[in-house]
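J.: mind looking at a prediction? Sequence and model below.
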Amino acid sequence: MSQLAEVLSAQKSLEESFMKKMSALEAQIQTAGPAKDTVAKVAEEFRAFRELVISMLGLLRRQIGECSRQLDNIETRSRRKALIFQGIAETAGEDCTNVTLGVINNKLGLNFTKASIKVCHRLGQANSTHHRPILVRFASMDARMSVWRAKTGLRGSKVSVREFLTKLRQSVFGTARQHFGMRSCWTQEGAIFIKAPDGSRHKVTSLDELNPLLSKYPKAQGSSVGKRSPESTGEGLKVARK
């Protein structure tokens, strides 16, 4: 049975127990005897009712968390063929596909054609103060991985390539980098990898998985978070193959 199925089964059981207790409490109030007896019984039933509500709220949190994780996994799979290019100069009336192909072929040494790219467009509203990133969805995983492996060819330039993470995983990645430093965090196929101060390596995809690491490895005072991450230097790919 899946985790979600287990949660739904437990929820149904709690709902039945809740309705049974409420019916019993209503019957006791209607047939109550002396006032002192009634107060004692109501107090006892209230304690049981409170525990039941707390259990149901906890179950609801688990259910929401599980649904959120499953939706995030589905969205991550839908982004597997996509990458984001940052730092490419933006010009009026540009053809994003041709601009991106120029970077891929000239800077990364690949030989892509327009058929290699399924979708290519700028993200966000046009802004005169900065160049918007370009979202590229490749026609195949092979094409995407070829670019990802060759991204070290962008070293020393203003252009960089990163994965198209979901909002949830981007938040986890940002929190991890702030805590462990950019050089110790990278992504690979939608997962976040962390190199802890003791040299151990960890893979996380959610805050629930990251929080224990934040507690286990307190942030060192004066630690630097401005260094380049393995994601941009290519170290993440080497680690993922181990």
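T.: Here it is on my side, so go on.

J.: C-alpha only now, for contacts and for neighbours.
T.: OK.

J.: would you agree residue 129 falls within a helix?
T.: No. Judged by DSSP: H, G, I helix; E, B strand; the rest coil, residue 129 forms no part of a helix; its state is coil.

J.: ok, it - how many residues close by?
T.: 6 (other CA atoms under 10 Å).

J.: what about it, distance to residue 198?
T.: 41 Å (CA to CA, to the nearest Å).

J.: this is the comparison structure:
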Amino acid sequence: MEAFQQDLQSATDNGTGPADKLSREFYSFKAFVVSSLQTLQSQVQMLHDLNDHMEMRSRRKILLLHGVPEGSSDVLVSKHCNRLGKQNKDKPRPILVKFKEMSSRSKIWNLKTNLKQTGITMSEFLTRRRHQIFVSARQHLGVNKCWTKDDKIFAIGPEGSRHHIQNMADLEAIKNIAPVPVPNSQIAPQSQAGPVSTVSVSVSVSVSVSVSVSVSVSVSPLFASVPSSSVSPLFASVPNSSVSPLFASVPSSSVL
């Protein structure tokens, strides 16, 4: 099309009459094609977003547990609680847990801080598209500045404000935001009185928290409809203090 446009432009410059009319028709046709392609592209993007939204709604009541060790006696616990993917010797597969009510799922999600320092983490079951956006955001903005809540991705930008990231374009816009400069008044002036002796103070604080709750007691209420022989082996290798604080307050009918 570009070569034809150049030939048409040269013919028009020579003052050829028919070429003048053909030139106007060509540019009109070109504008129509470009406009149609842009409209088609926006419609495809709209359908893609709608499909992602519908898929995410089907995953709202699902949470993933990462880092739970796998043992030789592990079994799949029905279709509502099972491990995802193929078995890997180097990394345990995540455990998918599907809840019956959104309120129970939210209650467990809000207790995820109890898993700190246990080697076990919890995440929402994002779609492939949202997972890619979330991973990219953590790589560019920092792990501690990105999080998900209710299937939405949030991040703290360079200027210190919170942003809702819906697509890669939003992430690129946040990355291009200039950081807020620190006022000179907040910078501590250097002392001009010469060297100052320093005093080193060492404070040691020891906090010990002991949680002795049986895993079989804390997990079994969640899976009341599943035989105990199916559930117990799955969490046999998990420390008692790792899973118990999460599921202690969930009623027996919370998980399908």
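T.: Here it is on my side, so go on. This structure is a prediction, so every number in the text was calculated from the model and none was measured.

J.: all strands of the first structure, in order?
T.: 82-86, 117-122, 134-138, 160-163, 185-188, 191-195, 201-204 (DSSP state E).

J.: now render the ones you listed as CSV, adding distance to residue 101 of the first structure and mean neighbour count.
T.: Formatted as CSV, these follow (distance: least, CA to CA, whole Å; neighbours: other CA atoms under 10 Å):
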stretch, distance to residue 101 of the first structure, mean neighbour count
strand 82-86, 11, 20
strand 117-122, 9, 17
strand 134-138, 10, 22
strand 160-163, 13, 20
strand 185-188, 23, 24
strand 191-195, 27, 22
strand 201-204, 32, 16
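
J.: dump the ones you listed to CSV, plus distance to residue 64 of the first structure.
T.: As requested, the strands of the first structure are exported to CSV (distance: least, CA to CA, whole Å):
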stretch, distance to residue 64 of the first structure
strand 82-86, 27
strand 117-122, 32
strand 134-138, 30
strand 160-163, 26
strand 185-188, 25
strand 191-195, 21
strand 201-204, 19
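
J.: closest to residue 71 of the first structure out of these?
T.: With CA to CA as the measure, strand 191-195 is the member of those nearest residue 71 of the first structure (14.8 Å).

J.: tell me how far that closest one lies from the chain's centre.
T.: 12 Å (CA atoms, centre = their mean, to the nearest Å).

J.: what about the aligned residue in the second structure for residue 199 of the first structure, neighbour count?
T.: Aligned counterpart of residue 199 of the first structure in the second structure: residue 160 (TM-score structural alignment). Other residues lying near residue 160 of the second structure total 11 when counted by other CA under 10 Å.

J.: from residue 177 of the second structure, how far out is residue 160 of the second structure?
T.: Residue 160 of the second structure is 10 Å from residue 177 of the second structure, by CA to CA.

J.: got it, and residue 50 of the second structure?
T.: 28 Å.

J.: with residue 37 of the second structure instead?
T.: With CA to CA as the criterion, residue 37 of the second structure and residue 177 of the second structure are 31 Å apart.

J.: and the helices in the second structure, which stretches?
T.: For the second structure, applying DSSP state H gives helices covering 2-13, 17-57, 102-110, 128-141, 168-175, 215-219, 228-231, 240-247.

J.: residue 70 of the second structure is nearest to which of those?
T.: Across the helices of the second structure, closest to residue 70 of the second structure is helix 228-231 (CA to CA), at 13.0 Å.

J.: residue contacts, the aligned partner of residue 94 of the second structure in the first structure?
T.: Under the alignment by TM-score structural alignment, residue 94 of the second structure pairs with residue 133 in the first structure. Counting by CA atoms under 8 Å, 6 or more residues apart in numbering, residue 133 of the first structure touches 84, 85, 86, 87, 88, 122, 123.
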